[in-house]
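Chemist: got a predicted structure here, sequence first:
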Amino acid sequence: MSQHNEKNPHQHQSPLHDSSEAKPGMDSLAPEDGSHRPAAEPTPPGAQPTAPGSLKAPDTRNEKLNSLEDVRKGSENYALTTNQGVRIADDQNSLRAGNRGPTLLEDFILREKITHFDHERIPERIVHARGSAAHGYFQPYKSLSDITKADFLSDPNKITPVFVRFSTVQGGAGSADTVRDIRGFATKFYTEEGIFDLVGNNTPIFFIQDAHKFPDFVHAVKPEPHWAIPQGQSAHDTFWDYVSLQPETLHNVMWAMSDRGIPRSYRTMEGFGIHTFRLINAEGRQRLYVSTGNHWQVKPHSLG
């Protein structure tokens, strides 16, 4: 406890007079031997450090990321121009009639800047507005050439760059990440044969089967128009009215109302392609129908 100063009752003197006095609260309560940390397992040469506690940084570079370097250059060497390409010498001062005169309407740079400002709109996604994404790579454990002719699934040594986006569904871009909602799980594979998009969620089924019902479903899920709530989840009358009129939604509703609806993080949830995919091998034979899923070494955990 601090000591009372009798001369000035509004001042207190710290009882500590060492290095810890300048940084209160910074003393660690963790064991000094580091036993609270996961044991670092050695990473074999050429392998990625996926073991818990590994101190080796993963190699996140790939051909796709290298190809993006050209478009990541800044604008240091580019002149500021109008929409028609005319160079702008001054973007901070309007044309005036004399030093203290009024602003002139002939200042087309000012008019264009104000017009652009008045009309600039970045439309938000109707669904899946809030999300996070990351670059990575995909590498099959074994060759699947006997059931599919897809090149990126036929060679266990082939590394395919991917871009994955995780998201919530109902809420806007400023909604919370912890709401009870379905999570989006979309993966873009940059294969040598083209881009393969695998769109999915963290549930293996969906609320509806026919896309004709999708706009009506989204209208029921989104916030009430007269007070714009709820934000981020669907606990209101329009949603439950839709569920009562469309019994096919109940399967996915049960998933959403379970622990799967409040995952602890994107790392502790699973991803499913939802649809059934038909695989055809190089001989043109249809081998089987499959459903896709992404399952982590870390099992699903919820916030509950």
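Modeler: Great, that's in hand. Numbering: from 1, shown residues only.
Chemist: going forward, measure contacts and count neighbours with C-alpha atoms only.
Modeler: Noted.
Chemist: near residue 121, how many other residues are there?
Modeler: A total of 8 residues lie near residue 121 under the criterion other C-alpha atoms under 10 Å.
Chemist: same question, the one 5 residues further on
Modeler: By the other C-alpha under 10 Å criterion, the neighbourhood of residue 126 contains 13 residues.
Chemist: what do you get for residue 187?
Modeler: Neighbour tally, residue 187, other C-alpha under 10 Å: 21.
Chemist: same deal with residue 169?
Modeler: 25.
Chemist: now do the strands in this structure.
Modeler: For the chain, the strands defined by DSSP state E cover 3-4, 12-13, 131-138, 160-167, 184-191, 194-198, 271-280, 286-294.
Chemist: any chance of these in JSON lines, plus distance to residue 219?
Modeler: JSON lines is the format used below for the strands of the chain (distance: least, C-alpha to C-alpha, whole Å):
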{"stretch": "strand 3-4", "distance to residue 219": "63"}
{"stretch": "strand 12-13", "distance to residue 219": "60"}
{"stretch": "strand 131-138", "distance to residue 219": "20"}
{"stretch": "strand 160-167", "distance to residue 219": "19"}
{"stretch": "strand 184-191", "distance to residue 219": "18"}
{"stretch": "strand 194-198", "distance to residue 219": "25"}
{"stretch": "strand 271-280", "distance to residue 219": "22"}
{"stretch": "strand 286-294", "distance to residue 219": "28"}
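Chemist: of the ones you listed, which approaches residue 239 most closely?
Modeler: Closest approach to residue 239 among the strands of the chain (C-alpha to C-alpha): strand 184-191, 18.9 Å.
Chemist: show the end-to-end separation of stretch 135-146, please.
Modeler: The straight-line separation of the ends of stretch 135-146 (C-alpha to C-alpha, to the nearest Å) is 29 Å.
Chemist: swap that for stretch 282-296, please
Modeler: 30 Å.
Chemist: what comes up buried for it?
Modeler: Buried positions in stretch 282-296, judged by neighbour count with 16 or more other C-alpha atoms under 10 Å: residue 293.
Chemist: just give me the neighbour total for residue 193.
Modeler: So residue 193, with other C-alpha under 10 Å, has 9 neighbours.
Chemist: that one and residue 160 touch, don't they?
Modeler: No: counting by C-alpha atoms under 8 Å, residue 193 does not reach residue 160; the two are 10.9 Å apart.
Chemist: another structure for you, compare them:
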Amino acid sequence: MINTAITTASGIPVADNQNSLTAGPRGPVLLQDFHLIEKLQHFNRERIPERVVHAKGSGAYGTFTVTHDIRRYTKAELFSAIGQKTDVFVRFSTVGGERGSADTERDPRGFAVRFYTAQGNWDLVGNNTPMFFIKDGIKFPDFVHTQKRCPQTNLKSPTMMFDFWSKAPESLHQVTMLFSDRGTPDGYRHMDGFGSHTFSLINDAGERVYVKWHLKSRQGIRNLSAAEATRIAGTDPDYAQRDLFGAIAAGNFPQWDVKLQVATAAELAAWEQRTGWNPFDLTKVWPHKDFPLIPVGVMELNRNPLNYHAEVEQAALSPANIVPGMGYSPDKMLQARLFAYHDAQLYRVGTNHQHLPVNAPRCPFHNQQRDGAMAIHNGGAAQNYDTVAAAGSAPQGMGHGEPALELTGAAGRYDGRGQEDDYTQAGNLFRLMSPQAQQNLFDNLAGPLSQVSSEIIARQLAQFDQADPAYGAGVRAALKARGVVL
């Protein structure tokens, strides 16, 4: 008989496979959580040689130009003056499909931007949605496995997907976005981008504010109907790649307005007290009426890569790459990604992937790292160690000179899921849709839901009902139209 109890790869029983080990309920995540580390490390090594997620992508170069002064929030050099330009590289992608999959599949889209600043590379690694399916990185391998192929049939499985989602109310907000019209964007030029996570900015006085980054398409939002997306998948599976490359080659350079939402820790605490929403929860958004968008600059893509493999496939971005004047937040998903993305690139591209031209900073850099595969810049005869400051040092807070982040609470695995509101924001998103967009949502959901068990359907419908009774009723009607007996 197979033992179904979860253990580590060494056979050690896992006490909790739902929650990361954190310092207090909000974190940050502790490095001693070996189960989380082992789980993410193994997950990053499951595919050779393509990315585990975001395997199929398109890339282009361009510039970011500052249009508004945000120096009261950050000392980051790239925002020093109006009109200042910074070179960028952007990689767009689908998430769940393989390198040969279709560009028009119903899937979130990756939207990753590298800014080659004078202080090093800043990687804003996000999606075309402002929220995500889960709130704790320990569930990321589990979630992505449901979006990949069934280990028995090697087919995509609606049962796997909705079995996971129907038991995870936290996913409903993103599921609603995924099965809306925005789940099949019309190429990469006609969609917005989001940093998604909460990050922070630090000014010259050492004051921290928390921020969310937004990139708003100047081309306007355009989406494909479900039928059109399916048709294009069969006739031109590289549709988004062809559209982006062709537009830039023709001089039709796409642009995005770069904006941000800003809040102090005190403002977020007051907002949480009023709404009940954790501002660092990736399954939630900050409503614009509470935290208005502030303009920052404009990003333009104006140059295609010359070698796809060297410049797009080997591009290795990580949200851990921030520059002085920036910081992180206690977002549990962000904390996991800070480790997992760089680790994935070490495995997928190589130990010295930062030496490759697309990944190398365009400012002077120096460290004591030596040797390993692809050691293009290996330091020569320079000293490969740093001595101990025996008389003591004067550290400037955390990384990059940011102020220390106060932590509270005992280290433990904290699960607040049963007490958290996972329905209101999903309902708000549903109520923002036009009647036709709502009907499209019902029909898009009814397709895969009609292929799963009645038990899973009932669980998922119960989630729709809690978001908005009309949401559940609409999906029920669409299921019945497909002959599903409820």
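Modeler: Perfect, I can see it now. Everything quoted here is computed from the prediction, not taken from an experiment.
Chemist: now the helices for the second structure?
Modeler: Ranges of helices in the second structure, per DSSP state H, are 34-44, 140-147, 158-166, 172-178, 226-235, 239-249, 265-275, 308, 332-348, 424-432, 435-449, 454-467, 469-481.
Chemist: any chance of the ones you listed in JSON lines with distance to residue 76 of the second structure and mean neighbour count as columns?
Modeler: Below are the helices of the second structure laid out as JSON lines (distance: least, C-alpha to C-alpha, whole Å; neighbours: other C-alpha atoms under 10 Å):
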{"stretch": "helix 34-44", "distance to residue 76 of the second structure": "31", "mean neighbour count": "18"}
{"stretch": "helix 140-147", "distance to residue 76 of the second structure": "31", "mean neighbour count": "17"}
{"stretch": "helix 158-166", "distance to residue 76 of the second structure": "39", "mean neighbour count": "20"}
{"stretch": "helix 172-178", "distance to residue 76 of the second structure": "32", "mean neighbour count": "23"}
{"stretch": "helix 226-235", "distance to residue 76 of the second structure": "41", "mean neighbour count": "15"}
{"stretch": "helix 239-249", "distance to residue 76 of the second structure": "29", "mean neighbour count": "17"}
{"stretch": "helix 265-275", "distance to residue 76 of the second structure": "20", "mean neighbour count": "14"}
{"stretch": "helix 308", "distance to residue 76 of the second structure": "31", "mean neighbour count": "15"}
{"stretch": "helix 332-348", "distance to residue 76 of the second structure": "20", "mean neighbour count": "20"}
{"stretch": "helix 424-432", "distance to residue 76 of the second structure": "33", "mean neighbour count": "18"}
{"stretch": "helix 435-449", "distance to residue 76 of the second structure": "41", "mean neighbour count": "19"}
{"stretch": "helix 454-467", "distance to residue 76 of the second structure": "40", "mean neighbour count": "19"}
{"stretch": "helix 469-481", "distance to residue 76 of the second structure": "44", "mean neighbour count": "18"}
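Chemist: dump these to a markdown table, plus distance to residue 60 of the second structure.
Modeler: Formatted as a markdown table, the helices of the second structure follow (distance: least, C-alpha to C-alpha, whole Å):
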| stretch | distance to residue 60 of the second structure |
| --- | --- |
| helix 34-44 | 25 |
| helix 140-147 | 27 |
| helix 158-166 | 32 |
| helix 172-178 | 25 |
| helix 226-235 | 23 |
| helix 239-249 | 8 |
| helix 265-275 | 36 |
| helix 308 | 10 |
| helix 332-348 | 20 |
| helix 424-432 | 31 |
| helix 435-449 | 32 |
| helix 454-467 | 39 |
| helix 469-481 | 39 |
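Chemist: tell me the counterpart of residue 198 of the first structure in the second structure.
Modeler: Using TM-score structural alignment, the equivalent of residue 198 of the first structure in the second structure is residue 124.
Chemist: correction: the previous question concerned residue 219 of the first structure.
Modeler: Checking TM-score structural alignment: residue 219 of the first structure goes with residue 145.
Chemist: and that match, how far from residue 269 of the second structure?
Modeler: Taking C-alpha to C-alpha, one finds residue 145 of the second structure at 35 Å from residue 269 of the second structure.
Chemist: now do residue 91 of the second structure
Modeler: Per C-alpha to C-alpha, residue 91 of the second structure is found 35 Å from residue 269 of the second structure.
Chemist: and if you look at residue 129 of the second structure?
Modeler: 24 Å.
Chemist: over to residue 472 of the second structure?
Modeler: Taken as C-alpha to C-alpha, the span from residue 472 of the second structure to residue 269 of the second structure is 33 Å.
Chemist: before we move on, what about residue 477 of the second structure?
Modeler: Here the criterion is C-alpha to C-alpha. By it, residue 477 of the second structure lies 41 Å from residue 269 of the second structure.
Chemist: now residue 143 of the first structure: closest residue in space that isn't a chain neighbour?
Modeler: residue 154 (4.5 Å; C-alpha to C-alpha, 6 or more residues apart in numbering).
Chemist: for the one you found, grab the count of nearby residues.
Modeler: For residue 154 of the first structure, the neighbour count with other C-alpha under 10 Å is 18.
Chemist: what does residue 81 of the second structure give?
Modeler: 15.
Chemist: contacting residues for it?
Modeler: Neighbour list for residue 81 of the second structure: 66, 69 [criterion: C-alpha atoms under 8 Å, 6 or more residues apart in numbering].
Chemist: under the alignment, what does it map to in the first structure?
Modeler: By TM-score structural alignment, residue 81 of the second structure lines up with residue 155.
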